[in-house]
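Visitor: Mind folding the following:
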Amino acid sequence: MTDTAKLVLENGQVFTGTPFGATGETLGEAVFCTAMTGYQEALTDPSYHRQILVATAPQIGNTGWNDEDGESRLTKGDGPDPGKIWVAGYAVRNPTRRVSNWRATGSLDDQLREQGIVGIAGIDTRAITRVLRDHGSMRAGVFSGAALAGDDELRRRVQDQPPMAGANLSAEVSTDEPYVVPAEGDTRFRVAALDLGIKANTPRMFAERGMEVHVLPVGTTLDQIRALEPDGVFLSNGPGDPATADAAVELTRQVIEAGYPLFGICFGNQILGRALGRKTYKMRFGHRGINIPVLDVATGQASITSQNHGFALEGEAGEEFDTDFGRARVSHVCANDGTVEGVELIDGRAFSVQYHPEAAAGPHDAAYLFDKFAAAMSAAAEGKRS
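Guide: Below you'll find the predicted structure:
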């Protein structure tokens, strides 16, 4: 049994393989990602907190692990900790036996062991993906070593854990203290970024455009934001059920009422949508990958996007609706299934998208949204001067 690991789904299906990374027990929601590359960025994405990630790509670990590609927030001391893994567990088909990349500082298996991430290898991850597509994302567990037991007992442990629906997780991944990512070159704008589970590349994308980013804890108040005298406010990605994020929704309403330009990504899109009066729902199996097509309703332009979400906003392509802050509309939709991928106030003061324009990992089609935010802040500044 020392060479045995089991992935158990809440519907009773059991997949038997070998331990990968740490041995023991881990519980979470089983979800799949269709990306062929970018496993380090995915594993360190705080949006995967409390989820067991199933990789559909058959071979994982070829490029090892490095000190540069992680997407975690700052977590210790005064320097970045880009290597913190946030997934609850990892399931792969064929872990590579040899690392081959000049940037690698170690292997994926070693890093999983070092951080205590329980994984499983040697299973048919595409078969698991078909189950999750047919029946939806579900609670699961990975068990190895001393944690192994009879299948009925393992299923009981899986079913005893709380579901993702109703989970309020932002505070578990948000920064404890504010920190600043300085602008590259001259500072054009100052951005207050609410950390709901922010990825490291997002402040970098702002910084490249001359924006000084103040990353703030999830419990930040409007008075604390005002004290920074920002030119705009950003709502980050993050894990959990947006229906539980009442405090972030109320803060967003206050930010809009105060007149700050606002931009949101992923979880931030759901928060803005709720602030505008829309409801959210849990998707059957979500969108997780780096090749998902999104349509801009106004222009008809398609972007290939990186996504990681299991909840979405209600609405239809091009739908316009009244809010407490003026007219708004559904600005973007997924070309595959019509899921809402963006909302905005028609006057341009606030907008958000469900996908990840910071593209870590993923395509860069949507990077223009950072420039759109800069334009909104510039227009707001001009309005104040006139």
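
Visitor: CA only for contacts and neighbour counts going forward, please
Guide: Fine.

Visitor: tell me which element the nearest residue to L27 once chain neighbours are set aside falls in.
Guide: Distances taken as C-alpha to C-alpha, 6 or more residues apart in numbering place G141 nearest to L27, at 4.3 Å, with adjacent residues excluded. Here G141 sits within strand 138-144, counting by DSSP states H and E.

Visitor: just how off-centre is the top helix by length along the chain within its chain?
Guide: Counting residues, the longest helix found in the chain (DSSP state H) is helix 368-385. How far helix 368-385 lies from its chain's middle: 25 Å, per C-alpha atoms, centre = their mean, to the nearest Å.

Visitor: quick one, what contacts the residue nearest to L27?
Guide: Going by C-alpha atoms under 8 Å, 6 or more residues apart in numbering, G141 touches L7, V8, L9, E25, T26, L27, G28, I52, L154, R157, V158.

Visitor: Could you do G21 as well?
Guide: Counted by C-alpha under 8 Å, 6+ apart, G21 has contacts L108, D109, D110, Q111, L112, R113, G116, I117, V118, G119, I120.

Visitor: tilt between the helix or strand where it lies and strand 138-144?
Guide: Using DSSP H and E, the element containing G21 is strand 14-21. Per axes from the mean of the first three to the mean of the last three C-alpha atoms, to 10 degrees, the angle that strand 14-21 makes with strand 138-144 is 60 degrees.

Visitor: List of residues touching the next helix or strand after strand 14-21?
Guide: Reading on from strand 14-21 to the C-terminus, the next helix or strand found by DSSP H and E is strand 25-33. Strand 25-33 is contacted by residues 9, 50-56, 88-89, 117-118, 129, 132, 137-144, 147, 158, 161, 163-164, 285, 287-289 when judged by C-alpha under 8 Å, 6+ apart.

Visitor: I'd like the structure of this one too, to check against the first:
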Amino acid sequence: MKGKLVLEDGAVFYGDMLDERPVLGEVVFNTGMTGYQEILTDPSYCSQIVTLTYPLIGNYGAAKKFNQSRKCFFNGFIIGELCDIGSNWQKEEELAEFLKAQDIPCLYNVDTRAVTRHIRSLGAMKGVLVPETATQEEIDALMKNEIPKEVVKIVTTPKTYKMENPGGPHVVVMDFGIKQHILDSLHGIGCDLTIVPADTKADEIMALNPDGIFLSNGPGDPKDLPEIIEVVREIAGKKPTFGICLGHQLLSLAFGADTYKLKFGHRGSNQPVKNLLTGRVHITSQNHGYAVDEESLKGLPLEVTHRAVNDGTVEGIRHTQLPIFSVQYHPEASPGPDDNRYLFDQFWAMLQKGE
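Guide: All right, here's what the predicted structure looks like:
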């Protein structure tokens, strides 16, 4: 079936539809060359329509071991060529089968370069995926709907669970939409994990007697989470604290900094970041549409530790007095390079000191 992407500014891009169900979402793009299944199952993309810039998608199929969450939270998927037959010894199904099972509408055979250049020039915006036969009235009615703001509630775990590591330091993980490989990375360095829902109260977290606290990645605008910001304000620094992505933004807001929406965000596995403490540049995996305002850090007990090479935005901070640090990017990768796994070792060292 023929379909189209219609953006809120009226731009239209045509292709073929794998699922004729019309959907609305914020249209963004990811520049990674591999890792489409990890991208599809990253909860941070909740309620978005994601365009992949790499032209051939599906060439190694799909397998459960690469899933980063319990399901796809995408609203839609836009790609160039959809490979019919994937070739990989780990493949369990074709990408098209995976998308159908996850109920993710996909528009393929699209000029994704044109879509990306449009978003890059004008910024991320609302869009709809619809059959080519959809009327303007149907498109307008769909476009009038609001994209959900309380997306963390959609992606967080519904109940507390554990990933045990007997004898290891006990880390309480606040799940705002955490990727599985972050949990695997924390567990892999020896942490005994208790993963709690995003709405868990500060006293409930401290009652678990943690040795450390981890604030996860997740979707949406951090300013839409005032109750969680207050919880973070209460618990941060009482135990060694590490935040990634949304967790980084929430930590910054909790200490009085500000955040803002980026024009088109950072999404890809090839983003250079400079570690200001060492002078080294690392290639990082990123997925965020918001950033910490560096000007707002002035006068606060927070200092910038990492900076994006491409646009100079804040990519990492640490507290000058308390055992707290965070990064905007994804050191666990999946997909992406392993350059930044040293940050998990840094957290481990902090836990060992009991700072």
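
Visitor: related to what we said a few turns ago, of the contacts of G21 of structure 1, buried ones?
Guide: Listed as buried from the contacts of G21 of structure 1 are L108, D109, Q111, L112, G116, I117, V118, G119, I120; burial here means 16 or more other C-alpha atoms under 10 Å.

Visitor: Can you tell me the SS state at the third one?
Guide: Read that as Q111 of structure 1. Classification of Q111 of structure 1 using DSSP: H, G, I helix; E, B strand; the rest coil returns helix.

Visitor: if I line the two up, what does it land on in structure 2?
Guide: Correspondence of Q111 of structure 1 to structure 2, assessed by TM-score structural alignment: F98.

Visitor: one step back: how far off centre is whichever helix or strand comes after the strand holding G141 of structure 1?
Guide: Scanning forward in sequence from strand 138-144 of structure 1 by DSSP H and E, the next helix or strand is helix 151-160. Remark: helix 151-160 of structure 1 is offset 28 Å from the chain centroid, using C-alpha atoms, centre = their mean.

Visitor: against structure 2, where does the helix or strand following helix 151-160 of structure 1 fall?
Guide: The first helix or strand that comes after helix 151-160 of structure 1 along the chain, using DSSP H and E, is helix 170-173. Alignment of helix 170-173 of structure 1 against structure 2: residues 152-155, by TM-score structural alignment.

Visitor: Superposed on structure 1, what's the mean shift for the matching stretch?
Guide: After superposition onto structure 1, stretch 152-155 of structure 2 sits on average 0.8 Å from its aligned residues (mean C-alpha distance after the TM-score superposition for structure 1).

Visitor: Return the distance of that stretch from the chain's centre.
Guide: Chain-centre distance of stretch 152-155 of structure 2: 13 Å, with C-alpha atoms, centre = their mean.

Visitor: Ok, stretch 298-306 of structure 1 next?
Guide: 19 Å.

Visitor: list the buried ones in that stretch?
Guide: In terms of neighbour count (16+ other C-alpha under 10 Å), stretch 298-306 of structure 1 has its buried residues at A302, S303, I304, T305, S306.

Visitor: what does stretch 142-149 of structure 1 give?
Guide: In stretch 142-149 of structure 1, counting by 16+ other C-alpha under 10 Å, buried: V142, F143, S144, G145, L148.

Visitor: Identify the farthest-apart pair in these.
Guide: Taking C-alpha to C-alpha as the measure, the buried residues of stretch 142-149 of structure 1 span a maximum distance of 10.6 Å, between V142 and G145.

Visitor: Which neighbours do these two have in common?
Guide: With C-alpha under 8 Å, 6+ apart as the test, V142 of structure 1 and G145 both reach A5, G24.

Visitor: Look up how far V232 of structure 2 lies from D19 of structure 2.
Guide: 41 Å (C-alpha to C-alpha, to the nearest Å).

Visitor: scratch that, G336 of structure 2 is what I was asking about
Guide: From G336 of structure 2 across to V232 of structure 2, the span is 29 Å (C-alpha to C-alpha).

Visitor: helices or strands next to the longest strand anywhere in structure 2 in the packing?
Guide: Longest strand of structure 2, by residue count under DSSP state E: strand 259-275. With contacts defined as 3 or more C-alpha pairs under 8 Å, 6 or more residues apart in numbering; DSSP states H and E, strand 259-275 of structure 2 has these neighbours: strand 23-30, helix 112-122, strand 281-292, strand 302-308.

Visitor: what do you get if the cut-off is 6 Å, keeping everything else the same?
Guide: For strand 259-275 of structure 2, the packing partners by 3 or more C-alpha pairs under 6 Å, 6 or more residues apart in numbering; DSSP states H and E come out as strand 281-292, strand 302-308.

Visitor: Just name the most buried of these.
Guide: Comparing those by mean neighbour count (mean count of other C-alpha atoms under 10 Å), strand 281-292 comes out on top with a mean of 22.

Visitor: got the angle between that strand and strand 23-30?
Guide: Going by the same axes, to 10 degrees, strand 281-292 of structure 2 makes 140 degrees with strand 23-30.

Visitor: Structure 1: matching residues for strand 281-292 of structure 2?
Guide: Strand 281-292 of structure 2 maps onto residues 302-313 of structure 1, going by TM-score structural alignment.
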